[in-house]
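>>> what follows is a predicted protein model with its sequence.
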Amino acid sequence: MTDPAQHPRPHPAQPPHSPDDPAAPYSGYARMRSGCPVQALAADGPSAAGPGSYLVTGYDEARQALADPRLSKDTAAFFADKPSQRQLHPAVARTMLATDPPEHTRLRALVTRAFSTGAVARMRPYIASVTEELLDRWPVRGRVDLVADLAVPLPVTVICELLGVPEADRAEVRIWSAELFAAGQPERIDAASHALADYLSALIAARRRAPGDALLDQLIAVRDGSDRLTEEELLSLSVLLLVAGHETTANFLGNAVLALLLHPDELAGLIREPARIPDALDELLRFDAPVSTATFRYAAEPLTLGGVHIPAGAPVLVAPGAANRDPLRFASPDRLDLTRDASGQLGFGHGIHRCLGAPLARAEGEIALRALLARFPGLRLAVPADQLAWRRTRLMRGLVSLPLQTG
């Protein structure tokens, strides 16, 4: 455990993972963490949630923060008396992620069953068939984009199928979802939030007229039957499930394949022994987490974290990507080691807000990697790694594209 006495109150710092340097955040995180695992951010920092905000980069401190009930996620309460120029749709601004118990507990219980281990196991044949269909389109010898040709369409197809989004609408839905993470472009984010929420509102109305057996139909039945969901909650849950149901997996697949290609010995080991893939997922998630910074929290009361006093009302940002590279938790953290026990990695979060779709994301990752390495063992980068483009988003860490040669 980190000794709090070793860490005095830090000077305000600029977070290293920003839209200006999305390709190489980890050395900057290491510098910040070595000074103090909890940093007060400069008020004008690119990732600052506002004056007096804090960034958590240490593993022990991140794990504590993610589970600490004194760090609230009730953004409606936080921003209630703060004027804003933003025009986010309420269904996007206030999802289940932006609530505390007991409201969060009630909402999460309504959808947990759909992402249980058993439910995901029943979905595995469908996930495998979608994966094979996508890989069937790849040339035996030629150039592909792993992001556009597998990492994005696989989880988008699966979550849309689960929810009941028609196939003809899925490409547009994916665009709106990606726009929600356009860092530094609030107008685009706001516009996308309304486009996506309006679309799902119309889809809910259509499914009421012609119900089926998709997850969205089940949520509508809860709303219209026992009134356990308000109409606003129904819409916000739909938005959250659609967006969160594919963004993390899409980023993870791109990051994981790139990490393997940059570590050929580890890649060769998985090709020789594909049965190791399920156990390798945690290390791949740890090495380059698909979530750079967890969603917004604030101190509902004063607390001490990592030896740093955080006053009531201060925004707190937890960086799982930084915590997963903490040498106090993972030896030689900048080395990819698929034999490592990385089961404590925070790529899916921790505590009551841990990623609801983690079992589904794991299944998609395992199935996709297994099929990809079996069918294209000679896969290699088509461009130098330093020429790859990373998404400019503060929450997610993922590639814009990953050009590959298949043989």
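Yep, that arrived.
>>> okay, CA-based contacts and neighbour counts for the rest of this
Fine.
>>> quick one: the helices in the stretch 51-200 of the chain, in order.
For the stretch 51-200 of the chain, helices defined by DSSP state H, counting those that start in this stretch occupy the ranges 59-67, 75-78, 90-93, 103-112, 117-136, 146, 153-163, 170-179, 186-209.
>>> so which of those is the most surrounded?
helix 146 (a mean of 24; mean count of other C-alpha atoms under 10 Å).
>>> what's the spacing between that one and its chain's center?
18 Å (C-alpha atoms, centre = their mean, to the nearest Å).
>>> presented hereafter is structure B, for comparison with structure A:
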Amino acid sequence: MNRLKCSLGYTTVQFCSESSGRYLLARLGIHKKAIVTGIPMDMAHRVSKIQNNRYIQLAESWGWIFGVVVKGAAQTVSTLGSGRRAARPSHVPAELEIDFNFSAIDCSNSDIHSAWREMFNKPDIFWTPQNGGHWVVTRAEHIAKVMKTPEIFSSDQIILPKGAKPIKLLPLEARPDEHGPYRAIIAKRLTPKAVMGMREGVRSIAIEIIDGFYARGECEFVEDFAKRFPIAVFLQLVDLPQSDREKLLRWTEAAVRSKRPTHILTSFLHVMNYLEYWIRERRREPGDDLISDIVNAKIDGKPLSHNDIQSMLTVVLFGGLDTVAAILGFTAKFLAENPEHRQQLIDNPSLIPKAIDEILRLHGIVNLSRYVAEDTELGGVLMKKGDMIQVPNGLYGVDDRFISDPLTVDFNRPNSAASHAAFGMGIHRCVGSTLARMEITVFLEEWLSRIPNFQIEPGQSAITVAGQVNGIEKLPLSWSSPH
């Protein structure tokens, strides 16, 4: 069978026969010899026409998704046993093996962070046979070392169990030498100046949502605000339909908190299939939004590969939807349970920036992982190339070896911004942290001015959940109704 291969810049189309190739080229208004035997003066226009042809793009999408499904299925088969105990490797001392499953932490007392603090009663570094087998670091000293040494503790794999996702996550999983250009594409929409320009629009969203339930005297904070607010902001940033909110939230939450590798994979595939449509749309008609920036970006003069585009959009989607909702939930829970601290912010709103850092210090969100890229030693423990190591960021700010009196909440704590690792550390620090801070600030300003006195509904309690991201599943709040 003869094959006609046409290099089209960002993809390669293979025609299964001469006749089918001639037919498709004719439909596109391009002569075969224009590509195979010569380069006409208007080749750039012709290539652009092919790149923007919806049939070519649809075929590319189908081919890419099919490849991801095949790869994901193979990975899922290899990780199905992750729920069983892995055999302890020979380099792991028996005394450092502890049966710990981060996705099954006991949250029955509605305080997942106190459950995480129980890790301080274990060795500073230990190995668990759960989730494919991996190390866990519990102390600030080691957490900082792992996060700030990407050449040894690589971001090549950040999700447990290893192989549970079918795609590389950029820029989170980029090597140190390639990280900067990918990050820069996203960062230009999230500079302090750009975020400040969004502030009043974000404020309008917060006011509209709060006013929608204020008169009731109650709300289920997670569903009524924590999920609605950041996704409304995010969907404006990327210019996606607000009507897609529910399904996007469902998929992202399952991907970061599910206990089953098959569920994680399926959620990623849902997200990527959804994004395929918008990749084609933004190629056809770019707009003034973050998705268009990514889809049409170039690094060193070359367009991003389809895989890189999907990878970056997936990261943006997960970061914009789930993480901020979790932070908002824990912030509201803390203030509902601590009226004296709430009153401090009402009396002195200028404390809000430091209060945010103090609340973040006590309520870490992300429990991502790293891949040991070479044999190394950490805290006197030998680790081998290929090992996985989990880094619970929330433990950094409550380690009594690192910070004095860590469980005391002090909105005037000196150097509060450096007291936690909620947004990560090193080159992979969260690119959206400025936007997240602004959203939390606006929430506090508008909520406390309207609902200064609120509590967890008597007789009910918050429900917290564990996973790659700590979160709140339910937070019933009540206050005196104005009517």
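Happy to help now that I have it. Given the structure is predicted, the values throughout are model-derived calculations rather than measurements.
>>> TM-score for this pair?
In this superposition the chains share a TM-score of 0.87, using TM-score structural alignment, normalised by the length of structure 1; 382 aligned residues with a C-alpha RMSD of 2.5 Å.
>>> could I get the helices of the stretch 51-200 of structure 1 as CSV with distance to Leu356 of structure 1?
Formatted as CSV, the entries for these read as follows, by distance: least, C-alpha to C-alpha, whole Å:
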stretch, distance to Leu356 of structure 1
helix 59-67, 14
helix 75-78, 20
helix 90-93, 17
helix 103-112, 7
helix 117-136, 11
helix 146, 25
helix 153-163, 13
helix 170-179, 18
helix 186-209, 20
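>>> those helices: which one's closest to Pro278 of structure 1?
Nearest to Pro278 of structure 1, of all the helices of the stretch 51-200 of structure 1, is helix 117-136, at 13.7 Å by C-alpha to C-alpha.
>>> so the closest one matches what in structure 2?
For helix 117-136 of structure 1, the aligned range in structure 2 is residues 192-211, judged by TM-score structural alignment.
>>> average gap between the matching stretch and structure 1?
When structure 1 is overlaid, stretch 192-211 of structure 2 sits 0.9 Å from its aligned residues on average, using mean C-alpha distance after the TM-score superposition for structure 1.
>>> what does that stretch rub up against?
With contacts defined as C-alpha atoms under 8 Å, 6 or more residues apart in numbering, stretch 192-211 of structure 2 is touched by 188-189, 224-225, 228-229, 232-233, 434-435, 438-439, 442-443, 446-447.
>>> and the angle from the longest helix along structure 2 to helix 261-284?
Counting residues, the longest helix found in structure 2 (DSSP state H) is helix 54-79. Relative orientation of helix 54-79 of structure 2 and helix 261-284, computed by axes from the mean of the first three to the mean of the last three C-alpha atoms, to 10 degrees: 160 degrees.
>>> now helix 54-79 of structure 2: buried residues?
Going by neighbour count (16 or more other C-alpha atoms under 10 Å), the buried part of helix 54-79 of structure 2 is Gln57, Glu60, Ser61, Trp64, Ile65, Val68, Val69, Gly72, Ala73, Gln75, Thr76, Thr79.
>>> closest to Thr138 of structure 2 among the contacts of stretch 192-211 of structure 2?
Looking across those and measuring by C-alpha to C-alpha, the closest to Thr138 of structure 2 is Thr434, at 26.8 Å.
>>> doesn't Leu190 make contact with the closest one?
Yes: if you go by C-alpha atoms under 8 Å, Thr434 of structure 2 and Leu190 touch, sitting 7.0 Å apart.
>>> neighbour count for these two, which is higher?
Each of Thr434 of structure 2 and Leu190 has its neighbours counted (other C-alpha atoms under 10 Å); Leu190 has more, 21 against 17.
>>> got the contact list for the host helix or strand of Tyr29 of structure 1?
Assigned by DSSP states H and E, Tyr29 of structure 1 belongs to helix 26-35. The contact list for helix 26-35 of structure 1 (C-alpha under 8 Å, 6+ apart) reads His7, Pro10, Pro15, Pro16, His17, Gln39, Thr57, Gly58, Gly321, Ala322, Arg325, Asp326.
>>> now do the SS call for the third one.
To tie it back to what came earlier, the one meant is Pro15 of structure 1. coil (DSSP: H, G, I helix; E, B strand; the rest coil).
>>> just give the closest residue to Asp289 of structure 2, not the sequence neighbours.
Ranked by C-alpha to C-alpha, 6 or more residues apart in numbering and with sequence neighbours excluded, the top spatial neighbour of Asp289 of structure 2 is Val238, at 5.1 Å.
>>> what lines up with Gly426 of structure 2 in structure 1?
In structure 1, Gly426 of structure 2 lands on Gly351 (TM-score structural alignment).
>>> what does Arg175 of structure 2 give?
Match for Arg175 of structure 2 (TM-score structural alignment): Asp100.
>>> could you do Leu477 of structure 2 as well?
For Leu477 of structure 2, the aligned residue in structure 1 is Leu404 (criterion: TM-score structural alignment).
>>> in a strand, its match, correct?
Yes: applying three-state DSSP, one finds Leu404 of structure 1 inside a strand.
>>> next up, the contacts around it.
Counting by C-alpha under 8 Å, 6+ apart, Leu404 of structure 1 has contacts Arg143, Val144, Asp145, Leu146, Leu379, Arg380, Leu381, Ala382, Val383.
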